[in-house]
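Visitor: Using only what follows, build the 3D model:
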Amino acid sequence: MSNQPSQDTVHVERRKAATGDIALLTIDFPPVNAGSTAMRAALLSALEGLDLETLAGVVLTGAGGNFVGGADIREFDAPAREPHLPDVLSKIESCPVPVIAAIDGAALGGGYELALGCDGRIATPRAVVGLPEVTLGLIPGSGGTLRLPRLVGEAQAIELVTSGRRVKTSEALKLGMIDAVADGDLIEAAIAHLVLPGTGKRILRDLPARPDTAEAVEAAEQAALKKSRGAFAVREAVDAVKRAHTMPAGEALAAEREASLRLRRGPQSRALRHLFFAERAATKLPEGEEPLAIDTVGIVGGGRMGQGIALAFAQAGLTVRISERDADLLKAAMSALADAADGLAERGRIASAADLMERILPGSLGDMADCDLVVEAIIEDMDAKKALFTQLDAILRDDAILATNTSYLDIDEIARATKAPARVAGLHFFNPANVMRLVEVIDAEATSPQVLASLVKLAKRIRKLPVVARVGEGFIGNRIFAAYRQQAEFLIEEGALPLEVDEAMEGFGFAMGLFKVYDLAGLDIAWARRKRLAPTRDPRARYVEIPDVLCELGRFGRKTGSGWYDYASGKPVPYAEVETIIVDTAVSKGVRRRTFTSDEIVSRIMAAIVNEAALLLEEGIAARASDVDIVFVNGYGFPKLKGGPLHWAASLPRAEVLAAVDAMAHASGFGIERAANLEAVLDDAGKL
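Guide: From the prediction side, this is the model:
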């Protein structure tokens, strides 16, 4: 019989203290003590079972290295069930003896609200506290917006609640979010705090609000709303914090609870929760595979992408070896990396630029013999990549992994240039690689499950979001983005202007319009791809020559000072010459131009995106509809509050979506048809 204590319960034990016995309540609901209905019921039962007449106080803590890591999000789509967290907090506040929250690990969301309901808060140096509900489209629903301002003030509470940021122990102590930091054993420190002279009940809801100037509150409110990008929860959070200073506590708590439950049922919260679960599904390691240890990584190619990849690995503590095709290019790459490291240090992103650069070592291909992984980041040319992989295959250990950062090329063909294709995969970073969170991990035809598991685990280690895709032109993200770009080009040929398309999509919620993105990335990149695909293009398919004309004129975007827009002022400005090129090219083809409304533009482009997503799911390039959503949200600026293109489409009337796709296909001409699996994909996406 096992001697291990039972889990999914609240353990109760008595401890001796100078002023009498202390009850220690330990929440033990692995893995993070999430605030589920079962956990709340167990905690309330434990509190009700205490013999309070014989106790000098209570210490509340969590097992497994966490206090309470937040609510159980799986319960959010069901009606709220008793006991509710406010019921537990009411029991704590009515307890005649003081209750101290002893916080290790995470006390987030409802977990921090639980701590706020206690009379004091002691934390370990590794603890993190906060109210991140806005990141799921909610506001705190159990008094967080009322109790927190009693500790930190109204303006600071607005910043904390509307940002949803997680606060580490040192800052939490400075702000007043916790009372003390444990020096040594957490429980002993909590008991010592509990028996300090003068320690007693300190019910935050009964304390007066900490005063702030009207100017400070207004500044905090405006800063929060400016960053909100249309998030309903931010406006509601500001209002809730302000109510906590103007309403009686009971009324403010009731209003907060109503707003939180209302937002939980709303489309933005559903979209953000969908993305939360989508990320968990995408980052799950393949079962039954033991990932290889990866501590030293080689980067071949010291351009912007190679530099970003090197920084991403070095910031995570890995040793990086970087090479270029000649000494001058390598020297330039190391100089740029040193400048980037200095910038990171100045912004407080890293502790020391010198320490970071010590982990990035310049060298040759031969110096990579001890690498566990080598990532290729050279020019997007198949012959060059195959030649490089043949060289690396002869240099590296048999168990080392070879990865290509190609955006489009056939990784199966690249892998065949090696003797062991099983160790070859894709690791497609997004530029800038040390900033962008998304990484597509490409499972090539011969890639071994262990190599795939190793790369997924590595991506998580460097704080990236890995999404597994199969080999196909553009994989997931660039494949769909190509359909987006194609439809936008059709629209400008038919009568829209680049600024009209960009403003329509930005109005929909995209972070940046397509033609501005196009200029930022460089028009020559897509031009090279079009020229590569030209021999296989069906002559019956519609093709827009306008981007080619711009490239032939040397208008490659921001880097040349002009592209779809002019950048003489440093900002994108519509250029009359581009409009002339658009109109003349269209007229020469006999295209009859007309005006488009913003709604028409959005409908056409979103129909193309959704239809292309269905096609790549049918082809098996993406495994799940949710993978498409997180790729487009994290890599292409799709609005988070809409949950990704397929989640968004699934929320619309089905007939409306199908009609939009059919209209898009009709306007696009030969080769574009409604995906046969589109309705099935929307059915699946609607279940997520």
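
Visitor: Only C-alpha atoms from now on, for both contacts and neighbour counts.
Guide: OK.

Visitor: elements contacting the helix or strand that contains A387?
Guide: Using DSSP states H and E, A387 maps to helix 382-395. Contacts defined by 3 or more C-alpha pairs under 8 Å, 6 or more residues apart in numbering; DSSP states H and E place helix 382-395 against helix 411-415.

Visitor: After the helix it packs on, which helix or strand is next?
Guide: Using DSSP H and E, the next helix or strand after helix 411-415 towards the C-terminus is strand 424-429.

Visitor: Could you pull out the buried residues of that next one?
Guide: 424-429 (16 or more other C-alpha atoms under 10 Å).

Visitor: Return the distance of that strand from the chain's centre.
Guide: When distances are taken as C-alpha atoms, centre = their mean, to the nearest Å, strand 424-429 is centred 20 Å away from the chain's centroid.

Visitor: what distance separates the start and the end of stretch 490-505?
Guide: 15 Å (C-alpha to C-alpha, to the nearest Å).

Visitor: Please apply the same query to stretch 119-134.
Guide: 26 Å.

Visitor: Identify each buried residue in it, please.
Guide: Going by neighbour count (16+ other C-alpha under 10 Å), the buried part of stretch 119-134 is 119-125, 127-134.

Visitor: contacting residues for V549?
Guide: By C-alpha atoms under 8 Å, 6 or more residues apart in numbering, the contact set of V549 is I581.

Visitor: What's the separation between the nearest residue to R166 once chain neighbours are set aside and R229?
Guide: Nearest residue to R166 in three dimensions, chain neighbours excluded: G130, at 4.9 Å (C-alpha to C-alpha, 6 or more residues apart in numbering). Using C-alpha to C-alpha, G130 is found at 21 Å from R229.

Visitor: cool, and R264?
Guide: Distance from R264 to R229, by C-alpha to C-alpha: 18 Å.

Visitor: And this one, please, so the two structures can be compared:
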Amino acid sequence: MSDLIHYRLEDGLALIGLARPPVNSLGQPLRAAILDACERAAADASVKAIILHGESGVFCAGADITEFGSSASHATPSLPEVLLRLTSIDKPLIAAIGTFALGGGLELALACGYRVGEPKARLGLPEINLGLLPGAGGTQRLPRLIGVEPALDLMISGQPLNAARALEVGLLDRLAGSPEALLDSARELARELIAQNAPARRSTPFANPGESIAADFFSQFLAANASRWKSRQAPRRVVAAVEASCRLPLTEGLAEERALFKQAEASAESRALRHVFFAEREAGRIPGIGSDTPLRKIDKVAVIGAGTMGGGIAMNFANAGIAVKLLEVKGEALDRGLAQIRKNYEISVKRGKLSDAQLEQRMALLQGTLDYADLADADLVIEAVFEKMEIKEAVFRRLDEVCKPGAILASNTSSLDVDVIASFTKRPQDVIGLHFFSPANVMRLLEVVRGRETAPDVLATTMKVAKQIGKLAVVSGVCFGFIGNRMLEPYSREAHRLVLEGATPAQVDNVLTGLDLNMGVLTMLDLAGVDVNFLVRQSNLAASSHDASYHIVGDELYKLGRYGQKTGRGFYVYEGRDRKDDPEVPEIAARVAAELGVARRDNISNEEIHDRCLFMLINEGIQLLDEGIALRASDIDLVWINGYGFPAHVGGPMHYAETVGLDKVLAGIQRYRKELGAYGEMWFQPASLLERLVAAGKTRIEKI
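Guide: Model prediction:
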């Protein structure tokens, strides 16, 4: 018997323990071992029932994702083949589900005749998060077990059910009293089934699942979700497969499911989402930082500034059960900040995401103060004051005086030089940038900015803290804007310039949302604030000698007090939640273009908008990689997916560039460098790394 399986006999029971740590992923070797063990039990006349369980407590997290897209994914025995055989074994087969049964792991459990779970077990089919659908019977067996609508909800959401809910909907047959009692509960069920001479499988409650839904259910479901799914095909394939379960016998439905799975596995959408999956796991690997790097103890946290950003940052720690002191310079500002935090929690209570008791528990972890001396015992202090260097300087000089030795001093700056900020202290090794994205209590991304003198244990500690508070941390080096905002500048620049040259804001934004970005860049500027963008640009210009007349339209809007959504006018007009085109913006653009001598055109193509905005965004990202600001291309993708709404199913801007072709990106930049005259000569300079990659025939973005 394989080392991947622990097989033992107990009074007529065969216990088959999956032993492929850490999560029993169903790669080809484990699939073969499961099949061999089940065949052995099926052929043994002394075995009256079979229990399948996780040897270490964990049942199964699903397929081996590294196999997807390769021949190993379908190597004999394939998972569908294994599960089909399990369903034909004429002995009760019980899945004892510890910790979780996800994806192929749940499909394995569905192939068993009976299922027992521990109280904290989670059961789900998250394949949609990888651009896939359940491909080993999940779309066919689950609707027959629990009905079409709950089955479809489980697959489309990708979110697991807890054990109690799984029992309620019929996904589990029994709940064990504790994780330790799981196998005993499975044994008890097995002996009951043997005593009752029960069938190997219970009859399915929804043998004809289509009978439980309206005739137009699937067409209505597709129509209701079309705008949310945009161009994504994985949810549509899930619907198609579940619909097949309603019109086809099981065997034919399984064949249709398999064909849909193979389409999904080969799709660009799934390749992109698998890229993101592995990128998230790679982001925490930092050269020079290992498991042996010591960590500093973080029990007490302080946040300076109780505004929208500071309050949101404080909420992250309170949500994780960590005490926070929130400092403001004026009592009314502190009271206002704490009141806003309570209001945010009250909204969560109304939505059923928090209980009243949880609200009070979290508020009790938040202590307001007006005195820097109260921060003396803080292990981590995060500054979230206004984005001006002189204000940051005053804060950090004061922190240097009052904070204990070894305290980590972090700045939430979105663009300023962390090394300069560190120089305001006598402990630059303890200073780091922690750039939260707004709203800080919602947005998942955290840019961790490693200063020139930031100590390794400070970096390692903040990466751990980020995980504790539910953030996806991406390390950046020091430069203006770090990874995200530095790349935003050329992206925003081209949008501004295209409006100056004759494109409308709506045309520019529609090209970008056509790629499934959450919003176009000009809509994003209106949301963030035209005034905020103006001030950031002014800071950036102070650090460069470039002519920046490209953003003259934004300057004009700023002068007119048109700051975007908050004032009701920016690049668009806003009436409540409705955004409308503003005929004055093209007029402003035409006037200032004439003043600058910029030729306007009526025929700017969507292709030009796409290439100028996105290729310059990509080019800047490649330059960041070459400079060592970003550790890897996939880190850049994570920043733009989680901080700026770039679609995960497109894979982020760097992955998208690889999909388009690096040679095409370079050719596009070179084309506009020639066509746009002096403006092109100034701004359309290909990154040296991009030129080297193309010259070397590379198709992936990597340092060479």
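
Visitor: returning to what we had before: higher neighbour count, R264 and R229 of structure 1?
Guide: Just comparing R264 of structure 1 and R229: by other C-alpha atoms under 10 Å the higher neighbour count belongs to R264, 20 against 14.

Visitor: What residue, apart from its backbone neighbours, is nearest the more buried one spatially?
Guide: L138 (6.0 Å).

Visitor: Next: R470 of structure 1.
Guide: In this structure, R470 of structure 1 finds its nearest non-sequential neighbour in I621, 4.5 Å apart by C-alpha to C-alpha, 6+ apart.

Visitor: how near is the one you found to Y518 of structure 1?
Guide: For I621 of structure 1, the distance to Y518 of structure 1 equals 24 Å [C-alpha to C-alpha].

Visitor: and the residue nearest to R470 of structure 1, what is it in contact with?
Guide: The contact partners of I621 of structure 1, taken as C-alpha under 8 Å, 6+ apart, are 469-472, 475-476.

Visitor: Most neighbours of all those residues, which one?
Guide: Counting neighbours by other C-alpha under 10 Å, I476 comes out on top of the contacts of I621 of structure 1 with 27 neighbours.

Visitor: got a list of what it touches?
Guide: By C-alpha under 8 Å, 6+ apart, the contact list for I476 of structure 1 reads 469, 613, 616, 621-622, 628, 631.

Visitor: Aligned against structure 2, show me the partner of it.
Guide: Counting by TM-score structural alignment, I476 of structure 1 corresponds to I483 in structure 2.

Visitor: any idea which of the buried residues of strand 424-429 of structure 1 is closest to L55 of structure 1?
Guide: Lowest distance from L55 of structure 1 to the buried residues of strand 424-429 of structure 1 (C-alpha to C-alpha) belongs to F429, with 57.5 Å.

Visitor: Could you point out the longest helix of structure 2?
Guide: helix 606-627 (DSSP state H).

Visitor: Quick one: average offset of whatever helix or strand comes next after that one versus structure 1, please.
Guide: On the C-terminal side of helix 606-627 of structure 2, the nearest following helix or strand under DSSP H and E is helix 633-644. Once fitted to structure 1, helix 633-644 of structure 2 is off its aligned match by 0.9 Å on average (mean C-alpha distance after the TM-score superposition for structure 1).

Visitor: tell me the angle of helix 633-644 of structure 2 relative to helix 606-627?
Guide: 120 degrees (axes from the mean of the first three to the mean of the last three C-alpha atoms, to 10 degrees).

Visitor: counterpart of the helix or strand that comes right after helix 633-644 of structure 2 in structure 1, which residues?
Guide: Next in sequence after helix 633-644 of structure 2, counting helices and strands by DSSP H and E, comes helix 652-660. Aligned by TM-score structural alignment, helix 652-660 of structure 2 falls on residues 644-652 of structure 1.

Visitor: Please determine how far Q685 of structure 2 is located from E620 of structure 2.
Guide: Separation of Q685 of structure 2 from E620 of structure 2 (C-alpha to C-alpha): 10 Å.

Visitor: Neighbour count: the two, which is higher?
Guide: Taking neighbours as other C-alpha under 10 Å, Q685 of structure 2 and E620 compare with E620 leading, 22 against 16.

Visitor: What does that one correspond to in structure 1?
Guide: Per TM-score structural alignment, E620 of structure 2 is aligned with E612.

Visitor: quick one on the thing from earlier: I'd like to know how far the residue nearest to R470 of structure 1 sits from I609 of structure 1.
Guide: I621 of structure 1 sits 15 Å away from I609 of structure 1, going by C-alpha to C-alpha.

Visitor: again, but for G301 of structure 1
Guide: Distance from G301 of structure 1 to I609 of structure 1, by C-alpha to C-alpha: 32 Å.

Visitor: Show me what R673 of structure 2 aligns to in structure 1.
Guide: So, by TM-score structural alignment, R673 of structure 2 is matched to A665.

Visitor: err, R115 of structure 2, not the other one
Guide: Using TM-score structural alignment, the partner of R115 of structure 2 in structure 1 is R121.

Visitor: Comparing the particular helix or strand that has that match in it with structure 2, how large is the average distance?
Guide: For R121 of structure 1, the element it lies in under DSSP H and E is strand 120-123. Its aligned residues in structure 2 lie a mean 0.9 Å from strand 120-123 of structure 1 after superposition (mean C-alpha distance after the TM-score superposition for structure 1).
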